[in-house]
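Q: mind looking at a prediction? Sequence and model below.
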Amino acid sequence: MEESMEEEEGGSYEAMMDDQNHNNWEAAVEGFRQPPPPPPSIPAPARETPGGQLLAMPAVSVDRKGPKEGLPMGPPPPPPEANGVIMMLKSGDAASVAKAAPAPTPGSTININTSTSKFLMNVITIEDYKSTYWPKLDGAIDQLLTQSPGDYIPISYEQIYSCVYKCVCQQHSEQMYSDLIKKITNHLERVSKELQASPPDLYIERFNIALGQYMGALQSIVPLFIYMNKFYIETKLNRDLKDDLIKLFTEHVAEKHIYSLMPLLLEAQSTPFQVTPSTMANIVKGLYTLRPEWVQMAPTLFSKFIPNILPRAVESELSEYAAQDQKLQRELIQNGFTRGDQSRKRAGDELTYNSSSACASSRGYR
């Protein structure tokens, strides 16, 4: 059995030898004593012939149970060529190594073009942005700007947030910021025209609605565009999105109506409860947020809703403060507001605003 295997393997070697080195190779093989070849389950070790050539045995299947006893162990053979021909290399000959190296098969190579095309498939072009992504943002902004406070809007905040994130990653921040400013500017110009057409008795209330609606919308719009704000507005423009949007309302609405609105607010202040206190507070605080310098137009009005507007009270002006309080009480009584049930009030508990009566009242409580 072993003799037949030697003859078959010797014949395969001779068939694959180069014609130019045929005689030298045969002489070298005859002068070199090789051990009996291992069974097919063990890979045959490579041997170096006296002529300095490397002989690689054909690759055979390996028995996973391990070699049998008595058989020699050796290093694994070099990989065969793609066509199954045994490689015969000269040691130290780099040219022959490169020539004998197997060519990569099409299935084993990495298709760079394919991976690049897959990446390019996720690219958002400017046409994709205008036709697909911005229309989604435009519709959501419309609903947020026109909703009433407390209303539920059937939009997917997750979808809008993801839309903004993808556009920022694809370098569309500048275009998106420009579209957002233009969108909100057009909305505020329409609001300003509607306020101009309002009658005086509804002017204050409608301004309050427009201001509250816009400030409420910013609480949703700014978080949705947080990625654009962080990676474009703050980084490249050195600004903040919320400040920019508040400035838009100041320029396109408040500045155009402040000189019509302030006289109506002062008139409403002189007539108690002509405008509800909540409406007055919202407007005055809103105007102060938009532009604090407007305090100078009516310091007394702003001081009623915002602390530390007027200078600190001094003792020399206490009588003046008392006179203002008395005037307010008389105005309330003239407009039909009573002081409530006074039957349970003790004698001497009436509020007075001069020092002597105040001292007498304080002595009466002792």
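A: Good, I have the coordinates. Residues are numbered from 1 along each chain as shown.
Q: going forward, measure contacts and count neighbours with C-alpha atoms only.
A: Noted.
Q: next, the residue positioned nearest the centre of the chain: secondary structure please.
A: Nearest to the mean C-alpha position of the chain, by CA atoms, centre = their mean, lies Tyr227 at 3.5 Å. Look at Tyr227: counting by DSSP: H, G, I helix; E, B strand; the rest coil, its state is helix.
Q: might one say that it is in contact with Lys166?
A: No - using CA atoms under 8 Å, Tyr227 makes no contact with Lys166, being 9.6 Å away.
Q: gap between the residue nearest to the centre of the chain and Tyr157?
A: Here Tyr227 is placed at a distance of 14 Å from Tyr157 (CA to CA, to the nearest Å).
Q: please apply the same query to Ser278.
A: Ser278 sits 31 Å away from Tyr157, taking CA to CA as the criterion.
Q: ok, second structure coming up, stack it against the first:
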Amino acid sequence: MKLEVMNVITVEDYRTIYWPKLDKALEKLLVQSPRDYIPISYEQIYSCVYKCVCQQHSERMHSDLIAKISLHLNNLSEELQGCSEETYVENFGAAMVRYMGALHSIVPLFIYMNKVYMENKLNRDLKEELVALYSNLVAAKHINRLLPRLLEAQAVPFAIPPSTMASIVKGLYSLRPEWAHCAPHLFAKFIPNLLPPVLEDHVQQYALLDQHLQQDLLINGFGRGDQSRKRSGDDIITDTRLFMTYIFQMLPILLNLHLPPSLFLMHNMSTILI
């Protein structure tokens, strides 16, 4: 049986032939939308990585990979800093989803380098390292601007799509759980069992808060209304938005009390339906 002998890959070969192929593939993967199809030969890219590792270019390739992604993330951070207040939160959310989606393709392509070089010699994991890069170069630089925007948005239902809000908060928590301490009630809406159980002597306080919130709704015209006339569509929409604001305010309390939100809704929905 004839064995295939792998040609020697010099440093020059790596720089001029192999890394440019990897660099081009990374460029495409980092900017793709999660639903986009990128015409990349994964077999060819994996083969390049495999050959470079076998030819002792792992350290160089790892360094180039980290430099490439760091440059991309620094540029991304600058782009986000230039976003208007109206588009900032949604752009941040889209950027985080896009990057994490790209990792689902990038990490498998470099899996051989990860196994042979990073895990065995560096005692590190490639995916964890690339996620940490995003945390340090993007999220940490924007957390002081991002959290106040999220807190403002939660007081206005649907100011930010719920899916976007959930994606961002869960993403931030996965990057650094300690960020939840900066806005515990915001994170508690999306992270189960984040807040400690409520003490018995606090229950009365929450009951008073519930009463106060319902009084606020009545003062603002969110009441049972005139049952003798048919309500217009605009009235229903306005009342629904106000009711959802109320629910958003009460949700952290429900989570703390370990009460099913469905029971709370049943108790209060008569206000909006009547």
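A: Yep, it's here. Model, not experiment: these values are computed from the prediction.
Q: could you get me the TM-score between them?
A: Aligned and superposed, the two chains score 0.76 in TM-score terms (TM-score structural alignment, normalised by the length of structure 2); 226 aligned residues with a CA RMSD of 2.5 Å.
Q: neighbour count for Ser278 and Tyr157 of structure 1, which is higher?
A: Neighbours per residue, other CA atoms under 10 Å: of Ser278 of structure 1 and Tyr157, the larger number sits with Tyr157, 14 against 9.
Q: wait, that one touches Leu224, no?
A: Yes - the pair Tyr157 of structure 1 and Leu224 qualifies as a contact (CA under 8 Å) at a distance of 7.4 Å.
Q: list the residues that contact both of these two?
A: Shared contacts of Tyr157 of structure 1 and Leu224 (CA atoms under 8 Å, 6 or more residues apart in numbering): none.
Q: need the helices for the stretch 151-274 of structure 2, in chain order.
A: If DSSP state H, counting those that start in this stretch is used as the criterion, the helices of the stretch 151-274 of structure 2 fall at 162-175, 184-188, 203-219, 233-257, 261-268, 270-273.
Q: distance to Leu137 of structure 2 added to those helices, as JSON lines?
A: Shown next, in JSON lines, are the helices of the stretch 151-274 of structure 2 (distance: least, CA to CA, whole Å):
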{"stretch": "helix 162-175", "distance to Leu137 of structure 2": "12"}
{"stretch": "helix 184-188", "distance to Leu137 of structure 2": "22"}
{"stretch": "helix 203-219", "distance to Leu137 of structure 2": "40"}
{"stretch": "helix 233-257", "distance to Leu137 of structure 2": "31"}
{"stretch": "helix 261-268", "distance to Leu137 of structure 2": "38"}
{"stretch": "helix 270-273", "distance to Leu137 of structure 2": "46"}
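Q: out of these, deepest packed?
A: Ranked by mean neighbour count, these are led by helix 184-188 with a mean of 20 (mean count of other CA atoms under 10 Å).
Q: got the contact list for that helix?
A: Residues contacting helix 184-188 of structure 2 (CA under 8 Å, 6+ apart): 151, 154, 169-170, 173, 180, 194-195, 252, 255.
Q: mean shift between it and structure 1?
A: With mean CA distance after the TM-score superposition for structure 1, helix 184-188 of structure 2 departs from structure 1 by a mean of 0.4 Å once superposed.
Q: so which bit of structure 1 is that helix matched to?
A: Mapped onto structure 1 using TM-score structural alignment, helix 184-188 of structure 2 spans residues 299-303.
Q: residue contacts, the counterpart of Ser192 of structure 1 in structure 2?
A: Aligned against structure 2 by TM-score structural alignment, Ser192 of structure 1 finds its counterpart in Ser77. If you count contacts by CA under 8 Å, 6+ apart, Ser77 of structure 2 has them with 137-138, 141-142.
Q: for Asn282 of structure 1, what is the corresponding residue in structure 2?
A: Under the alignment (TM-score structural alignment), Asn282 of structure 1 pairs with Ser167 in structure 2.
Q: understood, closing this out.
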